[in-house]
Each structure stands twice: as structure tokens, then as C-alpha cells.
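>>> just to be clear, the model below is a prediction. Sequence and coordinates:
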Amino acid sequence: MPSDAPDPCKRLATVTLDEESIGRGNPDQEHERAIAIYDILEANRFAVANHDGGPYALTLGLVENKLAFGIATAEGQPVMTHLLSLTPFRGVIRDYEMICESYFKAIRTASPSQIEAIDMGRRGVHNEASELLRQRLDGKVEVDHDTARRLFTLIFALHWKG
């Protein structure tokens, strides 16, 4: 295997949502969640610190207003549960929501250069959020930049509770 090839063990094989804690959304929300999961599974790097047993199955849920990363091997052997406070994400989620609203309004009426400027801002906030996620997972779970971006997309999609 070439040295720059991804390690097949350091990835997510499945991502599921704990419907009991998260709840179902409306059809648009469910569609956004499904797209986010699909994007994560298409390409990701995900490794649990001090564990060599991937690929992994990730279940996301909410426990006492914290995001629960339930991690198991692809075969179902529990590896760990990591609870992540959502408090540090509130500001960036609010900013991302506002800029997404501006972006979707701009698509209908703004010039291409205005749309591009808003989209650059949206990508910047998304990058900021993904870096925050990587920092919050540091020492527990290693993810690359693109996987962190996709996980933030899913976290953002989860902030709707029906």
C-alpha cells in the first residue's frame, strides 16, 4: 500500500443517529441529515486514540444537552462514548445559520459576485467550526479537516429538533 493511501482501519464505516435522543425532523431536515451522513461515509478519516480496531461505527445522540459520540467497531464491539459539550458551538452554529440564510436569499436575487462573497464567508465559518470540532475531539478522536467539516455539517443539521 502506498504511504499516502488512506488506512482502511482509520475510517467510519457507518454513522447512525440515535432517534430516541435526537428525534425525527421534518422531511427537509431528514434530507439534510441523510446527505450529511452520505458525505461523511464517502470519504473520511476517523481514528480513536490508543485503539487500532477500526473501521468504526459512530452513533450520534444527545445526552443532557451534550453530543454523544458512541463509537464501536464496525462489527459492533463498543470502543468508547465521548460526550462533547455543545456550548462552545452555539456561537458558530448561530453564525453559520445566519450566513446560510443570507446565502440562500442571495441565490435568488444577488449578483454572482455577491453570491461568491457570501459563499466565501460561509466556507470560512464552516472551516472555523470544523477546527473547533477537531480541537474538542483532540486526544480522543482524530479526524482530518474534511471529515471534521462533514461532521460539523451533521451537527448543524442535528441542531433542528423537529
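That came through, no problem.

>>> use CA for all of it now, contacts and neighbours both
OK.

>>> longest single helix anywhere in the chain?
Taking DSSP state H as the criterion, the chain has its longest helix at helix 112-137.

>>> packing partners for it?
Under the contact definition 3 or more CA pairs under 8 Å, 6 or more residues apart in numbering; DSSP states H and E, helix 112-137 sits against helix 90-109, helix 145-158.

>>> A strand includes residue 51, no?
No: read with DSSP: H, G, I helix; E, B strand; the rest coil, residue 51 is coil and lies in no strand.

>>> how far away is it from residue 40?
Note on residue 51: its distance to residue 40, by CA to CA, to the nearest Å, is 21 Å.

>>> more neighbours, those two?
residue 40 (24 against 12; other CA atoms under 10 Å).

>>> work out for me the element that one sits within.
According to DSSP states H and E, residue 40 maps onto helix 27-42.

>>> give me the contact list for that helix.
12-16, 24, 147, 150-151, 153-154, 157-158, 160, 162 (CA atoms under 8 Å, 6 or more residues apart in numbering).

>>> which residue of this structure sits farthest from its center?
What lies farthest from the middle of the chain is residue 111; by CA atoms, centre = their mean that is 30.5 Å.

>>> let's bring in a second one:
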Amino acid sequence: MRDSARLIAIDLDETSIERSTPDIEHERAVAIYDLLADNQFEPAGDTGGPYRLKIAVVEKKLVFAVERESGEPVVTHILSLGPFRRIVKDYFLICESYFEAIKTATPSQIEAIDMGRRGVHNDGSQLLVERLEGKITVDFDTARRLFTLVCALHWKG
């Protein structure tokens, strides 16, 4: 991909994404920081990057509004969150298991749970790549970071 095929800013729509606890707000900020630090992102048929991404959740749909660095709109894509529901739920359950395990489990048990967590995270990332196919081109690492952010939008605390 070209050097300009990347995100330089991510804004969460405060009218559709509720503020949460300080810990969860921190997780969201970290997810955004990680995503901006290293990503490949290009709307299909566009070569005018770098891009800004505004994310909203409207009627159980994920809204990606892509803009140029100047703020000029490029495209808006709406993805149903339905296909992600099971994977996000599984991811949260395995994360809970992991955090409980680190209190009392053996290192090999913790490693096994963490491998499962990474597997579920990879499944969610692959689903995101598939849902964005033909709309936005991302590499797998960018999809992983975007999936982390999608999960962070759903954490209740």
C-alpha cells in the first residue's frame, strides 16, 4: 500500500457511543493510539489519503465515516454489528477467564487461555476484513487493532 493509505485520526461519535468508566475510556484511548501508530487503511477506489475515521454506533450498526485529512468526506460505510455479536461475547468471556486465571492458575494454564483469546481475536479480525472487503482495504494487523476498538466500544465496565 501507499504511504498515504493510512489513518491519521479516529474520532468516536459522542452522541452514539456512551462515555464509560475511566478504565474503559483508557482502553478505548489505548486502542486508538495503537491503531494510529501503525495501520494500513484505504477506501476502495480512493487514493487521496491519509484519512480520518469517525466511528458511530447507530441502531446496532457500526458507522465508519471516512474523510480526507482536510475533513472532506470520502465515503461512509455501515456495517451490521450482528455478525460480530457472538465473537465479541466469546472474546469478553475468554478475557474474563484470563483475568481470573492470572490470579491463581499456573503459567501453562494462563498461556492456554491466552492462546484461546488470541484465536478468538483473530476470528473477529478476519470477520472484520471480510465485512470490509470491497469497501475498505486493511491489512490483518490493522483489522486486529480495529477489532480491539470495536470491542472497546462494547465494554460496559
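Received it, and whenever you're ready, just let me know what you need. Keep in mind that what you see is a predicted model, and the values were worked out from it rather than measured.

>>> care to give me the TM-score?
The pair, once superposed, lands on a TM-score of 0.97 when counted by TM-score structural alignment, normalised by the length of structure 2; 157 aligned residues with a CA RMSD of 1.1 Å.

>>> residues in structure 2 aligned with the longest helix of structure 1?
Matched against structure 2 by TM-score structural alignment, helix 112-137 of structure 1 falls on residues 107-132.

>>> can you give me the buried ones in the matching stretch?
110, 113-114, 116-117, 120-129, 132 (16 or more other CA atoms under 10 Å).

>>> and that stretch against structure 1, how far off on average?
In the superposition with structure 1, the average deviation recorded for stretch 107-132 of structure 2 is 0.3 Å (mean CA distance after the TM-score superposition for structure 1).

>>> give me the distance from that stretch to the chain's centre.
Its chain's C-alpha centre and that of stretch 107-132 of structure 2 lie 13 Å apart, by CA atoms, centre = their mean, to the nearest Å.

>>> what's near enough to touch residue 111 of structure 1?
For residue 111 of structure 1, the contact set (CA under 8 Å, 6+ apart) is empty.

>>> how about residue 80 of structure 1, what's its match in structure 2?
When structure 2 is aligned by TM-score structural alignment, residue 80 of structure 1 is paired with residue 75.

>>> in this structure that match contacts residue 63, no?
No: Residue 75 of structure 2 lies out of contact with residue 63 (CA atoms under 8 Å); the separation is 10.5 Å.

>>> which one of the two has more residues nearby?
residue 63 (20 against 16).

>>> out of everything not next to it in sequence, what's closest to that one?
residue 78 (4.6 Å; CA to CA, 6 or more residues apart in numbering).

>>> test my guess that the one you found contacts residue 62.
Yes: contact criterion CA under 8 Å: residue 78 of structure 2 and residue 62 qualify, at 5.6 Å.

>>> which residues touch residue 109 of structure 2?
With contacts defined as CA under 8 Å, 6+ apart, residue 109 of structure 2 is in contact with residue 101.

>>> same check, this time on the one 5 residues further on
Contact partners of residue 114 of structure 2, counting by CA under 8 Å, 6+ apart, are residue 98.

>>> how close does it get to residue 84 of structure 2?
20 Å.

>>> picking that back up, need the winner for burial among the helices and strands packed on helix 112-137 of structure 1.
helix 145-158 (a mean of 21; mean count of other CA atoms under 10 Å).

>>> report all helices and strands that that one contacts.
Using 3+ CA pairs under 8 Å, 6+ apart: helix 145-158 of structure 1 touches helix 27-42, helix 112-137.

>>> now distance to residue 55 of structure 1 too, for those helices, in TSV please.
Below are these laid out as TSV (distance: least, CA to CA, whole Å):
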stretch	distance to residue 55 of structure 1
helix 27-42	11
helix 112-137	18
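
>>> out of the buried residues of stretch 107-132 of structure 2, the closest to residue 71 of structure 2 would be?
residue 132 (21.7 Å; CA to CA).

>>> my read: residue 74 of structure 1 touches residue 59, true?
No: proximity of residue 74 of structure 1 to residue 59 does not meet the contact threshold set by CA under 8 Å, at 11.3 Å.

>>> and the helices and strands packed on helix 112-137 of structure 1 as a markdown table, adding distance to residue 35 of structure 1?
Formatted as a markdown table, these follow (distance: least, CA to CA, whole Å):
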| stretch | distance to residue 35 of structure 1 |
| --- | --- |
| helix 90-109 | 16 |
| helix 145-158 | 9 |
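
>>> any idea which of these gets closest to residue 55 of structure 1?
Nearest to residue 55 of structure 1, of these and by CA to CA, is helix 145-158 at 14.3 Å.

>>> quick one: that closest one to structure 2 mean distance?
Relative to structure 2, helix 145-158 of structure 1 is 0.4 Å off (mean CA distance after the TM-score superposition for structure 1).
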